[in-house]
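>>> quick one, what's the 3D model for this:
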Amino acid sequence: MRFLRYFWTKIATKLKTLLDRHQLHITLQRLAHQLVENHLDFSETAIIGLQPRGVYFSDRIISILKDITGNNDIVYGRLDFTFYRDDLHKDKGLQAPDRTDINFEIEGKRVVLLDDVLHTGRTTRAAMDALLDFGRPREVELMTLIDRRFSRELPIQPDYTGLSVDTLFEQKVKVLWKEKDGKDEVVLL
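Just a heads-up that it's a prediction; the model follows:
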């Protein structure tokens, strides 16, 4: 029992809150308003959340967009890109894909990809490869809640960013969502 208390004390002292619940709410509101400024009525736009954790982010953004615009017909989907990853077979065992839910035409649309954390850029590259199997969008934009800007391995930059953080490569940024983790918070491990 003492070991567990010691272990959790050590873990708790190594966590740094980057965004608390209130700050996360404000950031999500700002990002949604930026989308409204650039896409107006969303008639030519499709919002796509990247599986797995970008979906929680995109669900929140879609909800806020509907509140702001009153438009309940915003085109929204979810994309799994598991089999497009370049590290698919690297020491991760069997990969179980999530569900892709894109039941609309993306040909000629402005597509906004949403993911919670942008780190090396490899996730975004894999997602764009998977997206092209559904058609050729007119434009692709990227929205990330957290941009770990100095750890990029590929020349990918977000169009919309909630928070840019400077981290060491071995550090981890974890976005906690109430729906999945029981609370809303962004922490640095």
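
>>> make it CA atoms for all contacts and neighbour counts henceforth
Fine.

>>> mind telling me what element the residue at minimal distance from the centre of the chain is part of?
Nearest to the geometric centre of the chain sits D115, at 1.4 Å (C-alpha atoms, centre = their mean). Secondary structure from DSSP states H and E places D115 in strand 110-118.

>>> what packs against the following helix or strand past that strand?
Next along the chain after strand 110-118, taking DSSP H and E as the criterion, comes helix 122-132. If contacts are counted by 3 or more C-alpha pairs under 8 Å, 6 or more residues apart in numbering; DSSP states H and E, helix 122-132 sits against strand 75-79.

>>> would you do the same for the sequence below? I want to compare the two.
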Amino acid sequence: MEKSNRVILDAKQFDLTIKRLAHQLIENHNNFTDTVILGMQPRGLFLANRIQAELLAINKKYKVQVGSLDTTFYRDDYRRQDNPLIPSKTQVDFIIEDKKVVLIDDVLFTGRSVRAGLDAMLAFGRPSKVELLVLINRRYERDLPIQAKYIGKNVHSVTSERVEVSWVENEGEDKVILYTPAND
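Model (predicted):
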């Protein structure tokens, strides 16, 4: 039973956060000629597609390519699962060799998913630079020395708490909630 939940981002804040992240990318990548975006499956791809759409809404010349990365078999815990894992689709229809790659995920917590994403990405070439963009950065519980360059919102949480990102494409609405378990 959940003790409390707190909305971290409502739909309006969610939209503003995506707009801000897109503008930060523009500041650092100018015209995106040497930049590609890789969304980590499954939920990082929602954010990657939203970022791409926002960039195009700002200026039609920002035609940044977006691909999707599945990290299932690159995870350090995939053999420890009781049930077989069902991978998502990886689709990278472009060259990342010597490109700037913006790796995107919805939540950064321990860093293990991002590490797996970096390993999966290397199967498609060696980029000149990799930057991490996340909607939510859960601080204080990192297992690996991984840090995002672009952060939608920092959340100060403990291991027992849970952050849930809802996407209009999947759950019917955009919002982020922090769940705190009951102390029963």
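
>>> one step back: the strand holding D115 of the first structure maps to which residues in the second structure?
Strand 110-118 of the first structure lines up with residues 100-108 of the second structure when matched by TM-score structural alignment.

>>> how close does that stretch sit to the first structure?
Taken over the aligned residues, the distance from stretch 100-108 of the second structure to the first structure averages 0.3 Å (mean C-alpha distance after the TM-score superposition for the first structure).

>>> give me the contacts around the longest helix along the second structure.
In the second structure, assigned by DSSP state H, the helix with the most residues is helix 11-29. Contacts to helix 11-29 of the second structure, defined as C-alpha atoms under 8 Å, 6 or more residues apart in numbering, come from residues 32, 35, 50-51, 54-55, 135, 150-153, 173-176.

>>> go through the residues you listed and name the one nearest Y78 of the second structure.
L135 (24.4 Å; C-alpha to C-alpha).

>>> alignment lookup: the closest one to the first structure.
Using TM-score structural alignment, L135 of the second structure sits opposite L145 in the first structure.

>>> which element follows the one helix or strand its match maps to toward the C-terminus?
L145 of the first structure is located in strand 139-148, with elements delineated by DSSP H and E. For strand 139-148 of the first structure, the following helix or strand on the C-terminal side (DSSP H and E) is strand 160-165.

>>> which part of the second structure matches that following strand?
Under TM-score structural alignment, strand 160-165 of the first structure corresponds to residues 150-155 of the second structure.

>>> please apply the same query to stretch 77-88 of the first structure.
Aligned using TM-score structural alignment, stretch 77-88 of the first structure spans residues 67-78 in the second structure.

>>> gap between K3 of the second structure and L178 of the second structure?
Distance from K3 of the second structure to L178 of the second structure, counting by C-alpha to C-alpha, to the nearest Å: 11 Å.

>>> neighbours of the residue mapped onto Q13 of the second structure from the first structure, how many?
With TM-score structural alignment as the criterion, Q13 of the second structure lines up with Q23 in the first structure. Q23 of the first structure has 14 neighbours, counted by other C-alpha atoms under 10 Å.

>>> got it, and T82 of the first structure?
With other C-alpha under 10 Å as criterion, T82 of the first structure counts 19.

>>> give the contact list for it.
Shown in contact with T82 of the first structure (C-alpha under 8 Å, 6+ apart): 88, 95-98.

>>> before we move on, what about D129 of the first structure?
Contacts of D129 of the first structure were listed using C-alpha under 8 Å, 6+ apart, and they are Y84.

>>> residue in the second structure paired with it?
Looks like D129 of the first structure aligns to D119 there (TM-score structural alignment).

>>> roughly how far does its match sit from V7 of the second structure?
33 Å.

>>> what is the end-to-end distance of the match of stretch 77-88 of the first structure?
23 Å.

>>> list the buried ones in that stretch?
67-72, 74-75 (16 or more other C-alpha atoms under 10 Å).

>>> for stretch 140-153 of the second structure, same thing?
For stretch 140-153 of the second structure, a neighbour-count test (16+ other C-alpha under 10 Å) marks 147-148, 150-153 as buried.

>>> stretch 178-189 of the first structure too?
184-189.

>>> tell me the two of the residues you listed that are most distant?
Pairwise over these, using C-alpha to C-alpha, the maximum falls at D184 and L189, 15.7 Å.

>>> thinking D10 of the second structure is in contact with K175, fair?
Yes. Shown here, D10 of the second structure and K175 form a contact pair, counting by C-alpha atoms under 8 Å, at 4.7 Å.

>>> any idea how far D166 of the first structure lies from W177 of the first structure?
D166 of the first structure is 22 Å from W177 of the first structure, by C-alpha to C-alpha.

>>> can you check D115 of the first structure too?
13 Å.

>>> same question, E37 of the first structure
On the measure of C-alpha to C-alpha, E37 of the first structure and W177 of the first structure end up 26 Å apart.

>>> compare the two (neighbour count), which wins?
Between E37 of the first structure and W177, W177 has the larger neighbour count (other C-alpha under 10 Å), namely 17 against 10.

>>> now the more buried one, nearest residue through space, not along the chain?
Spatial nearest neighbour of W177 of the first structure, chain neighbours left out: D184 (4.7 Å); criterion: C-alpha to C-alpha, 6 or more residues apart in numbering.
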